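Engineer: Turn this into a structure:
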Amino acid sequence: MKVIAAEERQSLKTCISPAIITRVRDFGEADLLVTFFTPERGCLKGVARAARRSRRRFPNCLDLFCLSRVEYAEHPRGGELHTMISCRLLDGFEGLRRDWSILTLAGYMVEVVEMLSPPQAADPSLFSLLLRTFKLLEGEIQPLHVQIFFEAAAMALGGYGIELGRCSSCGRTYEGLGRAAFHPEKGGIVCLRCGSESALNPGLDPLGVQALGHLQALEWDLFERMTLPREMAQAIERVNRRHMDYRLGRRPKSLAWL
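Structural biologist: Next comes the predicted model:
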């Protein structure tokens, strides 16, 4: 990747945006290569010059998963590598670092966002979802519940919502009177007249179908009040996993560590 020369940088368009820092690695002798997720431009990459040598322009604001106010200069020829000018910490999300499993779950969420959001494509709803779920992970809600909420909501925002209102095979309206099986290739539930439950086609009871519908609809206030039995949460997780495997085509690497 080519770093922009100083004289060239002066004519560049400068942008300021809140951003979630998603990846950081060494770049050259003193610079950092930073990937950050913004509401207006999606996932971007930038070089923070001399960030490893001096903290004056980047004081404690480039840690993984922190929310920062990033000032950056766009690449003059529309390239993918921008120049980070300065950065200010808005929220360090210290609660994410209290437990390795919580930190790993945050990394998993970031991977899902990267899979759903093309580089440099605006996605303010997905940005808000990631920000809100980071805050939930810092609270008292069970991590598994936050995970299934994030998965269902993220897939719905990405255009991959699960059809829950009718049988995806015969088209009959689902009245919530019996169990249903999820079929990944159909992208929705089927009644037990049209299909059966299996490891590949996990099932949900009526309350599980209803709960998954609330999660997909991003009903924040209701979610924070919901009390999901562990068995129901695990059933929804199985449905989410089969759905994401089929629609996304691959699994996030961090899923193996959850």
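
Engineer: from here on, contacts and neighbour counts on C-alpha atoms
Structural biologist: OK.

Engineer: could you list every residue that touches residue 33?
Structural biologist: Residue 33 makes contacts with 24-27, 45-48, as judged by Cα atoms under 8 Å, 6 or more residues apart in numbering.

Engineer: Correction: the previous question concerned residue 41.
Structural biologist: Residues near residue 41 by Cα under 8 Å, 6+ apart: 119-123.

Engineer: and the gap between it and residue 57?
Structural biologist: 22 Å (Cα to Cα, to the nearest Å).

Engineer: same deal with residue 72?
Structural biologist: Separation of residue 72 from residue 57 (Cα to Cα): 12 Å.

Engineer: Also residue 174?
Structural biologist: In terms of Cα to Cα, residue 174 sits 56 Å off from residue 57.

Engineer: okay, those two: which has more neighbours?
Structural biologist: Using other Cα atoms under 10 Å, the more surrounded residue of residue 174 and residue 57 is residue 174, with 19 against 16.

Engineer: Name the nearest residue to that one, ignoring sequence neighbours.
Structural biologist: Of all residues not flanking residue 174 in the chain, residue 166 sits nearest, at 4.6 Å (Cα to Cα, 6 or more residues apart in numbering).

Engineer: Ok, residue 73 next?
Structural biologist: For residue 73, the spatially nearest residue (Cα to Cα, 6+ apart) is residue 14, at 4.4 Å.

Engineer: and the one you found, what is it in contact with?
Structural biologist: Counting by Cα under 8 Å, 6+ apart, residue 14 has contacts 71-74.

Engineer: which one of the residues you listed is nearest residue 214?
Structural biologist: Residue 214 has its nearest neighbour among these in residue 71, at 36.8 Å by Cα to Cα.

Engineer: For the comparison step, fold the sequence that follows:
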Amino acid sequence: MASGSRRLRSATLVRSAALLLRRTPIREADLVLELLSSALGRVSVVARGARKSQRRFGGALEPVHELMVEMEERGEGLGVLVAAEIARPRFGVIEQLGALTAAGRALAWVREVAPPRVPEDAIWSACQELLDALDRGVAGTALEREAATQVALASFGMQLIEALGWGLTLDECVACRRPCPEGQAAFVSARRGGAVCRACGGAGLVIGGATRARLLGLSAGGALAAEDAEPAIALVEETLRVHAGLSG
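Structural biologist: Below is the predicted model of the structure:
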């Protein structure tokens, strides 16, 4: 999506693709919106009159859809939303509870850990990839669809911690640098930054050998299996707690 900016008196008018991370009511008619924008990163803006009239922003202030917004950026202060429209609707996410729940969880991670006012192309791209995958969905039983949703969320989480510079070392012990035997389970500590062998005290979650191999393969375009989702999500959330104090 194209983005750009131009000077508007004491503010800069910025046009950017964006995702809605959170909306908070203030006063009688306004909303404070936290956005992840492709141009500016995570920013907060006030949407004046948004609570009083749905027509004010055309019903565009909803999560998961890709938005195109215009906002007055005012340095360190709260920006002002000038216009918003849905650029890419994702009704497939909204219509499936599991997909909507996963999307909400992912966007909550981003809201808590993405640096303010710093464009992060890798985080933006990972969000788009996840939401598009959830929007497409997969054919199959309810259990198969839920498994695919959790795999997508886990893959996103691993991309997120890599983008933030918090990726985990999974092929060797972070303390002694002894390689982890192929196919063998390993202790993985988010606090210590990756695998920790028994000789170095072990620590953290036990990750099975097959899961560890598939996690290592993600950076080369590999995919996770359904059984990998739960331990991968646990690793992601522990990493976010260690580095950013993720709540929950």
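
Engineer: hang on, the earlier thing: mind listing the shared neighbours of residue 72 and residue 57 of structure 1?
Structural biologist: 85-86.

Engineer: how about the contacts of residue 33 of structure 1 in CSV, adding secondary structure?
Structural biologist: Shown next, in CSV, are those (DSSP: H, G, I helix; E, B strand; the rest coil):
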residue, secondary structure
24, strand
25, strand
26, strand
27, strand
45, strand
46, strand
47, strand
48, strand
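
Engineer: Now a ChimeraX select for only the buried ones of the residues you listed.
Structural biologist: If you want just the buried ones from the contacts of residue 33 of structure 1 in ChimeraX, going by 16 or more other Cα atoms under 10 Å, the selection is:
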select :24,27,45,46,47,48
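
Engineer: Keep only the contacts of residue 33 of structure 1 that stay in contact in structure 2.
Structural biologist: Contacts from the contacts of residue 33 of structure 1 that recur in structure 2, judged by both residues aligned by TM-score structural alignment, their matches' Cα atoms under 8 Å, are 24-27, 45-48.

Engineer: Would you point out the most distant pair within these?
Structural biologist: Pairwise over these, using Cα to Cα, the maximum falls at 26 and 45, 13.0 Å.

Engineer: Tell me where structure 2 has helices.
Structural biologist: 91-94, 97-113, 121-136, 142-163, 209-217, 229-244 (DSSP state H).

Engineer: if we can go back for a sec, aligned against structure 2, show me the partner of the residue nearest to residue 174 of structure 1.
Structural biologist: Aligning on TM-score structural alignment places residue 166 of structure 1 opposite residue 172 in structure 2.

Engineer: Please apply the same query to residue 81 of structure 1.
Structural biologist: Mapped onto structure 2 by TM-score structural alignment, residue 81 of structure 1 lines up with residue 78.

Engineer: That match - nearest residue in space that isn't next to it in sequence?
Structural biologist: Nearest residue to residue 78 of structure 2, sequence neighbours excluded (Cα to Cα, 6+ apart): residue 45, at 5.4 Å.

Engineer: For the one you found, give me its contacts.
Structural biologist: By Cα under 8 Å, 6+ apart, the neighbours of residue 45 of structure 2 are 32-35, 71, 78-81.

Engineer: Emit the PyMOL select command for whichever of those are buried.
Structural biologist: In PyMOL, a selection of the buried entries from the contacts of residue 45 of structure 2 looks like this (16+ other Cα under 10 Å):
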select buried, resi 32+33+34+35+71+79+80+81
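
Engineer: Can you list which of the contacts of residue 45 of structure 2 are found in strands?
Structural biologist: Judged by DSSP state E, the contacts of residue 45 of structure 2 include 32-35, 71, 79-81 as members of strands.

Engineer: Among the residues you listed, which one sits closest to residue 95 of structure 2?
Structural biologist: Distance ranking of these against residue 95 of structure 2, using Cα to Cα, places residue 35 first at 22.4 Å.

Engineer: Show me what residue 137 of structure 1 lines up with in structure 2.
Structural biologist: Residue 137 of structure 1 maps onto residue 134 in structure 2, by TM-score structural alignment.

Engineer: so its match touches residue 99, yeah?
Structural biologist: Yes: at 5.7 Å, residue 134 of structure 2 counts as touching residue 99 under the criterion of Cα atoms under 8 Å.

Engineer: which neighbours do the two share?
Structural biologist: Counting by Cα under 8 Å, 6+ apart, the shared contacts of residue 134 of structure 2 and residue 99 are 93, 149.

Engineer: Quick check: the residue of structure 2 most remote from its centre vs residue 243 of structure 2, distance?
Structural biologist: Relative to the centre of structure 2, the most outlying C-alpha is that of residue 199, 35.2 Å out, by Cα atoms, centre = their mean. For residue 199 of structure 2, the distance to residue 243 of structure 2 equals 25 Å [Cα to Cα].

Engineer: try residue 128 of structure 2
Structural biologist: 24 Å.

Engineer: I figured residue 116 of structure 2 hits residue 42, correct?
Structural biologist: Yes: between residue 116 of structure 2 and residue 42 there is a contact under Cα under 8 Å: 4.8 Å.

Engineer: Which one of those two is surrounded by more residues?
Structural biologist: Shown here are residue 116 of structure 2 and residue 42; by other Cα under 10 Å, residue 42 has more neighbours (25 against 15).

Engineer: how many neighbours does the nearest residue to the more buried one once chain neighbours are set aside have?
Structural biologist: Leaving aside its sequence neighbours, residue 42 of structure 2 sits nearest to residue 36 (Cα to Cα, 6+ apart; 4.4 Å). When counting by other Cα under 10 Å, one arrives at 30 neighbours for residue 36 of structure 2.

Engineer: pretty sure residue 36 of structure 2 is in contact with residue 19, am I right?
Structural biologist: Yes: when contacts are counted by Cα under 8 Å, residue 36 of structure 2 is listed as touching residue 19 (5.2 Å).

Engineer: quick one on the thing from earlier: state the distance from the residue farthest from the centre of structure 2 to residue 11 of structure 2.
Structural biologist: 58 Å.

Engineer: can you check residue 148 of structure 2 too?
Structural biologist: In terms of Cα to Cα, residue 148 of structure 2 sits 44 Å off from residue 11 of structure 2.

Engineer: Of the two, which one has the most company?
Structural biologist: Between residue 148 of structure 2 and residue 11, residue 148 has the larger neighbour count (other Cα under 10 Å), namely 23 against 15.
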